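Asker: coordinates only, no sequence provided:
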């Protein structure tokens, strides 16, 4: 939990700079909707509104800060060109808006950046350099190239103009949900929550601001404990957009000043948030984009029944990862089940099994017939079958039917 002092200034990020940023960028960014979610409110047990920043042109809020920074560059800086380091969303924002304004852009991205983000960044016009195992290594390379080639470095979160651009979301929220009582925001390096919290606490100090980090990369949590930015060990997370080993020096100060609470979300909780948004809200969110919703769905915050806005801050998810999340989600909900079933290796055995599955109205998705592996006896065979089901009740009926017919079987979890 961070201690906040609502009117304490922090460096050059102020309400005035955020209001100036809004005037500067408002013609070029989408005024994203903020609508009530009945389904998520019911699961979370409180009134939840979703601010859909995943609907921005580049698929995330990041273009707000990138554009504000680009529009404040001098003519000399524009001529030199810009460079950034990013796991994807900041990269796309810089690439898109720099190209629109005739500015040469180079982006250094970690080697493991999802292909969808790499291709999109190139498609918006920037030169992409893949370097390093994580954001921090990409950042070091971008700084080296900036110094070597005289490029202007656009930091993804620890820059006053970038933070002010992200803070424009708060001004929109005050118009869209003036009676809101809390805002839940994903945290990576801290630029988004810093700008939002600065604006909200300056205008409405009664609104609670809560940050959510991936449990595997809690760099801001570590920074708050040390009262300064610290570098934590690298780890993998499906929330790659907030996978930052070291928060910003400026953002730590802002979070300490303005943010009320900081929580973490586990991988399975974030995956559940992605699937819930997709299925219930028809909204595509990446891991980082679903972190705030995940925290509410799994009751990670101290909120009870406040009117709460959750930031869905990005939607640039790799389709192969999305497919895996959907499959695992269906399995957890009892709508997909995998069984290994022993059969005698004689004509008609498979037909009898499929007839039993038909009686229980189970749809076969995948079936593998093996006589050699799985430790089966000679004269036996093993069927590895994946079934679609309506839920856990139907699965239990199928398992009961198999037992009644004498089939040896195992449910693969």
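Answerer: Nice, I can see it. On a predicted model such as this, the values are computed, not experimentally measured, just so you know.

Asker: contacts, neighbours, all on C-alpha from now
Answerer: Noted.

Asker: strands of the stretch 1-150 of the chain, residue ranges please.
Answerer: For the stretch 1-150 of the chain, the strands defined by DSSP state E, counting those that start in this stretch cover 34-36, 48-52, 82-85, 105-109, 127-130.

Asker: quick one: which of these is nearest residue 295?
Answerer: Nearest of these to residue 295, taken as CA to CA: strand 48-52 at 11.8 Å.

Asker: and that closest one, what does it pack onto?
Answerer: Packed against strand 48-52, as judged by 3 or more CA pairs under 8 Å, 6 or more residues apart in numbering; DSSP states H and E, are the following elements: strand 34-36, helix 38-44, strand 308-312.

Asker: tell me which of these is the most buried.
Answerer: strand 308-312 (a mean of 27; mean count of other CA atoms under 10 Å).

Asker: contact partners for residue 179?
Answerer: Under the criterion of CA atoms under 8 Å, 6 or more residues apart in numbering, the neighbours of residue 179 are residue 307.

Asker: this is the other structure I want to compare:
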């Protein structure tokens, strides 16, 4: 909108939450828009923008519920059908719902048998809750890596179209860790840099939430790349940790000359990369000639991490791997607990 209004000589004011990504802010400014930061979330920014429009007698455009915006998003669906006429499903990220609604209307009209799925995160799920209750409800938005989806109240036009028009097959919620892993996957394997709000579609597939789509032709919407470099770095590290490639542990070693060096040599021989190492002497249980090392290393994945665990445990009797305590099924020799799911996806053929 910032770009097109500038091209048409129309003044444009964009109101964003105070925590909006810097890249999104600077891009709007570079395209010629005046930007204002207000509120902790999009709901507060929207309320301020509507008041400003009324006060200044400006035309207010809702970024996720205006009919023209929804129509514009529908052109994505038209292009999808033109380029992938034999597709089976489309997976779409959902905030206020305009992209999903526009695409769903277009795709279902042109190819009615196509399945349409919407994705939200565990911390921003206003559309899921609205469709579940049959009415628009406000939810509390937590800090989320998919900040572009952080809408606490589903749009009016989007909600009623998705609820009553028969254009939506299913809404799905994905966990934040999978979003981080999806961002990392897209950077490493596809060479795409996308924001968390866009990565939720790939995250849902990676999390195994659509076993019914295996072997099908699926289009995932990657709706934006407005992610700050600092957030991208955090997302990559979170993704590495979720995949067992970034491991933290505590180990008590000798505090005599050569004790720490021996530990570092052992790690080097294991083939891991030492990322951080902090000695703790004051709160160590045992003799005064010991030091507790808080260590973060980079491995090649869970199998490599298992090797590291075995080597460290053989070498030092006092060591603790919190990630392995949280994921006992990944420890060598550990057994899974009984599955409580009534119809486990992993058991379906």
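Answerer: Alright, I've got the coordinates. If you're wondering where the values come from, they're calculated on a predicted model, not measured in any experiment.

Asker: overlay them and tell me the TM-score.
Answerer: The pair, once superposed, lands on a TM-score of 0.86 when counted by TM-score structural alignment, normalised by the length of structure 2; 320 aligned residues with a CA RMSD of 1.9 Å.

Asker: got CSV for the strands of the stretch 1-150 of structure 1, with distance to residue 385 of structure 1 too?
Answerer: Formatted as CSV, these follow (distance: least, CA to CA, whole Å):
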stretch, distance to residue 385 of structure 1
strand 34-36, 41
strand 48-52, 39
strand 82-85, 45
strand 105-109, 40
strand 127-130, 40
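
Asker: thinking again about what came up before, let's have the helices and strands packed on strand 48-52 of structure 1 in JSON lines, adding distance to residue 186 of structure 1.
Answerer: As requested, these are exported to JSON lines (distance: least, CA to CA, whole Å):
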{"stretch": "strand 34-36", "distance to residue 186 of structure 1": "16"}
{"stretch": "helix 38-44", "distance to residue 186 of structure 1": "17"}
{"stretch": "strand 308-312", "distance to residue 186 of structure 1": "7"}
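
Asker: who wins for proximity to residue 405 of structure 1 among these?
Answerer: Sorting those by CA to CA, the top spot, which is the nearest, belongs to helix 38-44 at 39.3 Å.

Asker: out of the helices and strands packed on strand 48-52 of structure 1, nearest to residue 282 of structure 1?
Answerer: In this view, those are compared for proximity to residue 282 of structure 1 by CA to CA, and helix 38-44 is the closest at 11.4 Å.

Asker: helices of the stretch 51-200 of structure 2, residue ranges please.
Answerer: Per DSSP state H, counting those that start in this stretch, the stretch 51-200 of structure 2 carries helices over the ranges 67-83, 98-110, 126-133, 156-164, 176-185, 196-206.

Asker: for the last one, grab the matching residue range in structure 1.
Answerer: Per TM-score structural alignment, the counterpart of helix 196-206 of structure 2 in structure 1 is residues 287-297.

Asker: try the longest one
Answerer: Residues 160-176 of structure 1 are the counterpart of helix 67-83 of structure 2, counting by TM-score structural alignment.

Asker: ok, average deviation of that stretch from structure 2?
Answerer: If you overlay the two and look at stretch 160-176 of structure 1, the average distance to its match in structure 2 is 0.8 Å (mean CA distance after the TM-score superposition for structure 1).

Asker: how about that stretch: buried residues?
Answerer: For stretch 160-176 of structure 1, burial by neighbour count (16 or more other CA atoms under 10 Å) applies to 160-173.
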